[in-house]
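# fold the following for me, if possible:
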Amino acid sequence: MHNNLSRIFVTGASGFIGSYLHKIISQSGYDVICIYNVHAINNSTPSIKCNLQHESLYDQFIKFKPDTIIHCAGLNPSALIKQDDSMFYQFNRDATLNLANQFLKYCESNQNKNKKKFLNLSTYEIYGNIKDLNGFNESSSTNPLNAYADSKAQAVNEIEQLVSNSVDFINVICTNNYGPGQSNDKLIPVVFNKLIKNQKIIIKGDGSSQRTWTFVKDTCEGIIQALKNGKHKRYHLSANNQISVIGVIKAIHDILKSQNFVATDSARLTWHEANNNPIFKIDSSWSEKELNWTAKTPFSMGLKHTLEYLKKQRDE
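Below you'll find the predicted structure:
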């Protein structure tokens, strides 16, 4: 990273992407301070407890003088906790804009020769169902299909309206991420646990819904490139693979079968309810050139790494 990005505040550093990103930038020798609301990442990392929806970090900005904010914190849909739509707007829109505006206030009142950066991490679900096979590009309009995606889309659109000579506001749009350390309620860990227990896997719709799967290490490397090379723009990070839910399940089953972890010739599936099987897809070709980044991990390789991690976790 450039020297003017030496002190970095990271929100959501105890989460899936945030924890991986925190590890990479800490090992690179940069000053990292984590912002948390519920769980601090560890005792050795400087941390600040703050409710981003309501509290101001301005005094902490004055004290620690961060050059960069990486905003990974947010509320994702989960089967593990009860959620209502208002929670998505509170965590994903209101908290993001409060943080961005407080950082803008700090940057404009403490200007120096180095331009600061605020990076907001978001999801390709903000665009909704694809309109053509090429997917959405960085200038596409948002068209979210649910409250979660709408809350993220509103944050992205509002941040793009913030203009300052002292700070670049960057939106990084990700696809489905996967890898070691992902929450147990996400597709790959769920399928793994169901298969090794020979339990039925519940499929919503007909399983043809397609997603893009990007390995978490590749995404984090893309975020770092966006900090190095990004300007006041929107950037896409994608492995550019389109795999259906059924395809993911089959791939997991085949790997476990080859390793004698499962004995059945196919996964046991049960169909839950019909849905419209949306296809989410983004075109990252422009961003790859701008950021000098590309996803390096094939899905088959990333999936094997992930399953090895899940097997070790199971044995502990």
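# make it CA atoms for all contacts and neighbour counts henceforth
Noted.
# list the contacts of stretch 52-68.
Stretch 52-68 is contacted by residues 4-9, 37, 50, 90-91, 94-96, 98-99, 102-103, 105-106, 115-119 when judged by C-alpha atoms under 8 Å, 6 or more residues apart in numbering.
# distance from the lengthiest helix in the chain to the middle of the chain?
Of all segments of type helix in the chain, defined using DSSP state H, the longest is helix 299-315. Here helix 299-315 is found 19 Å from its chain centre; the criterion is C-alpha atoms, centre = their mean, to the nearest Å.
# any buried residues in that helix, and which?
Phe299, Gly302, Leu303, Lys304, Thr306, Leu307, Leu310 (16 or more other C-alpha atoms under 10 Å).
# tell me which of these is nearest to Ala267?
Leu307 (15.9 Å; C-alpha to C-alpha).
# how close does the closest one get to Gln313?
10 Å (C-alpha to C-alpha, to the nearest Å).
# how about Arg268?
23 Å.
# check contacts around Gly205.
Trp271, His272, Glu273, Ala274, Asn275, Asn276, Asn277.
# which of the residues you listed sit farthest apart?
Trp271 and Asn276 (14.1 Å).
# which one (most neighbours) among the contacts of Gly205?
Asn277 (15 neighbours; other C-alpha atoms under 10 Å).
# how near is the residue lying closest to that residue once chain neighbours are set aside to Thr297?
Take Asn277 and drop its neighbours on the chain: the residue closest to it by C-alpha to C-alpha, 6 or more residues apart in numbering is Ser209, 4.5 Å away. Distance of Ser209 to Thr297, computed by C-alpha to C-alpha: 22 Å.
# neighbour count for these two, which is higher?
Ser209 (19 against 15).
# hang on, that one packs against Asn275?
No: under the criterion of C-alpha atoms under 8 Å, Ser209 is not in contact with Asn275, lying 9.2 Å apart.
# what is the three-state secondary structure of the closest residue to Leu162 other than its chain neighbours?
Sequence neighbours aside, Phe169 is the residue nearest to Leu162 in space, at 7.2 Å (criterion: C-alpha to C-alpha, 6+ apart). Here Phe169 is strand, with the state taken from DSSP: H, G, I helix; E, B strand; the rest coil.
# just the helices in the chain please.
Using DSSP H, helices in the chain cover 16-27, 58-64, 85-88, 95-109, 147-160, 187-196, 216-229, 245-258, 285-291, 299-315.
# closest one to Ser141 among those?
From the helices of the chain, taking C-alpha to C-alpha, the stretch that ends up closest is helix 147-160, at 9.3 Å.
# same for that closest one, what does it pack against?
helix 85-88, helix 95-109, strand 116-123, strand 167-174 (3 or more C-alpha pairs under 8 Å, 6 or more residues apart in numbering; DSSP states H and E).
# this one as well, want them side by side:
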Amino acid sequence: MKILVTGGFGFIGSALIRKIIRETKYEVLNIDSITNVASPEAIEDCAKSGRYNFARIDICDKDKLLKAFKKFKPDAVMHLAAESHVDRSIKNPYRFIFTNIIGTFNMLEVSTKYINIEKNIKKFKFLHVSTDEVFGSLKKNEKIFTEKNKYFPNSPYSASKASSDHLVRAWNKTYGLPTVTTYCSNNYGPWQNPEKLIPTIISNALKKNTIPIYGKGNNVRDWIYVDDHISGLLLALNEGKVGQNYNIGSNSQISNIELANKICKILDKRLNNKSPHNKLIKFVKDRPGHDFRYAISAKKIKKNLNFSPKFNFNKGLNSTVDWYIENSKWLLSKHKL
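A predicted model of the protein is given here:
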């Protein structure tokens, strides 16, 4: 199988490519524009494989996309490329609207043209990777999101992703493009850019800087180890039913302040500092429209595709903290605070 992956230098995209190259016989074309949060070094070993290909293309450039499709001739697309940081979407929504909506539109248009040209492709599939944030915010004791929940995006980022999801559905229903959409909870693991919460906490702690936590830290997030998410994506690609949506999560809810304290305790054990790292935690002004809680049910993908996460949260978090300690030079080089 030949898979075209967009956003392969991103955190999730690079984990996906590593798994494909190391554990399958698939050939990959990585399409990435290499933004300032890209990490090409995360797949340096994969680049040595004869099954890995790369093209520096912005998904907003439709002509270059079509040329790449015609040359590579993919059997499937895994669309991960997106602007994904809520804070940046509030400060600069334009890039999120342009990349996440227009970029996805281009991917759908090019994919549709491609399968109409390449008549011999029998089982082409377009996997669109979305987020649980499109469903909005949950109250403390409210039932967790299923694939049947209505959309209530509250940030420019989640609104742009919701818009792209609707486009994917429309191209499936109107043009017959074989699509599958997945929604994931918060990912964590190695090689994540420190603009995200867990590496932000670790990098600030290692630098002995203040660890900023929004509000009182009571906001709750549902976490999944990135390797488990990747396994779910490949299941959805290979076995998912066309036109269906699947939540990919591991039922690991924790408040931001509890998470920060948990990471600090792990660092205390690993680094033997005289002063506890949690003394660095400082509550800062909450961001506008901060959703209180996200949590998703993965019952559908577990039942229909036999998905089963391998990492419980404590195991995954300890492994992640250890990785960042061992790779602190990389982490701190990426940390701009």
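# what does the residue nearest to Asn277 of the first structure correspond to in the second structure?
By TM-score structural alignment, Ser209 of the first structure lines up with Asn219 in the second structure.
# neighbours around Ile15 of the first structure, how many?
I think there's a mix-up here, since residue 15 of the first structure is Gly and not Ile. Neighbours of Gly15 of the first structure (other C-alpha under 10 Å): 19.
# and it, how close does it get to Asp59 of the first structure?
25 Å.
# which residues sit against stretch 150-167 of the first structure?
Against stretch 150-167 of the first structure from outside (C-alpha under 8 Å, 6+ apart): 88-89, 92-94, 96-97, 100, 104, 107-108, 111-112, 114-118, 120, 122-123, 126-127, 142-144, 169-171, 232-233.
# I meant to write stretch 82-91 of the first structure there.
Against stretch 82-91 of the first structure from outside (C-alpha under 8 Å, 6+ apart): Leu52, Gln53, Gly74, Leu75, Asn76, Pro77, Ala147, Tyr148, Ser151.
# buried among these? Make that a PyMOL selection.
Only the buried entries of the contacts of stretch 82-91 of the first structure go into this PyMOL selection, using 16+ other C-alpha under 10 Å:
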select buried, resi 52+53+74+75+147+148+151
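# out of the contacts of stretch 82-91 of the first structure, which one sits closest to Lys200 of the first structure?
Looking across those and measuring by C-alpha to C-alpha, the closest to Lys200 of the first structure is Pro77, at 21.9 Å.
# not counting residues beside it along the chain, what's closest to that closest one?
Tyr148 (7.1 Å).
# ok, the one you found touching Gly74?
No: with contact defined as C-alpha under 8 Å, Tyr148 of the first structure and Gly74 do not form a contacting pair (10.0 Å).
# picking that back up, filter the contacts of stretch 52-68 of the first structure down to the buried ones.
Using 16+ other C-alpha under 10 Å, the buried ones in the contacts of stretch 52-68 of the first structure are 4-5, 7-9, 90-91, 94-96, 98-99, 102-103, 106, 115-119.
# what's near enough to touch the residue nearest to Tyr52 of the second structure when sequence neighbours are not counted?
Sequence neighbours aside, Val28 is the residue nearest to Tyr52 of the second structure in space, at 5.1 Å (criterion: C-alpha to C-alpha, 6+ apart). Listed by C-alpha under 8 Å, 6+ apart, the contact set of Val28 of the second structure reads Lys2, Ile3, Leu4, Val5, Ile17, Ile20, Ile21, Arg51, Tyr52, Asn53.
# counterpart of the first one in the first structure?
Aligned counterpart of Lys2 of the second structure in the first structure: Arg7 (TM-score structural alignment).
# what's the answer for the last one, then?
Asn53 of the second structure maps onto Pro46 of the first structure when the alignment is built from TM-score structural alignment.
# my read is that its match contacts Tyr36, right?
No: the pair Pro46 of the first structure / Tyr36 is not scored as a contact, 10.7 Å apart, by C-alpha under 8 Å.
# which of these two has more neighbours?
Tyr36 (20 against 14).
# surely that one and Gly12 touch.
Yes: between Tyr36 of the first structure and Gly12 there is a contact under C-alpha under 8 Å: 6.4 Å.
# what's the burial count for Lys194 of the first structure?
Other residues within reach of Lys194 of the first structure, judged by other C-alpha under 10 Å, total 16.
# distance of it relative to Tyr178 of the first structure?
17 Å.
# can you list contacts of stretch 241-255 of the first structure?
188, 191-192, 195, 207-213, 262, 266-267, 281, 299-300, 303-304, 307.
# which of those residues are buried?
Of the contacts of stretch 241-255 of the first structure, these count as buried by 16+ other C-alpha under 10 Å: 188, 191-192, 195, 207-213, 262, 267, 281, 299, 303-304, 307.
# residue in the first structure matching Lys19 of the second structure?
Per TM-score structural alignment, Lys19 of the second structure is aligned with Ile24.
# from Phe118 of the first structure, how far out is its match?
Applying C-alpha to C-alpha to Ile24 of the first structure and Phe118 of the first structure gives a distance of 18 Å.
# returning to what we had before: which of the contacts of Val28 of the second structure are retained in the first structure?
Conservation of these in the first structure, assessed by both residues aligned by TM-score structural alignment, their matches' C-alpha atoms under 8 Å: retained contacts are Lys2, Ile3, Leu4, Val5, Ile17, Ile20, Ile21, Tyr52, Asn53.
# okay, which residue of the second structure is out on the far edge from center?
Lys274 (36.1 Å; C-alpha atoms, centre = their mean).
# that one maps to what in the first structure?
Mapped onto the first structure by TM-score structural alignment, Lys274 of the second structure lines up with Ala263.
# show me what contacts that match?
Each residue near Ala263 of the first structure by C-alpha under 8 Å, 6+ apart is listed here: Lys257.
# so Lys334 of the second structure makes contact with Asn193?
Yes: under the criterion of C-alpha under 8 Å, Lys334 of the second structure makes contact with Asn193 at 6.9 Å.
# quick one: which of those two has more around it?
Comparing Lys334 of the second structure with Asn193 by other C-alpha under 10 Å, the one with more neighbours is Asn193, at 20 against 17.
# what does that one align to in the first structure?
Match for Asn193 of the second structure (TM-score structural alignment): Ser183.
# surely that match touches Asn76?
No: if you go by C-alpha under 8 Å, Ser183 of the first structure and Asn76 don't touch, sitting 10.7 Å apart.
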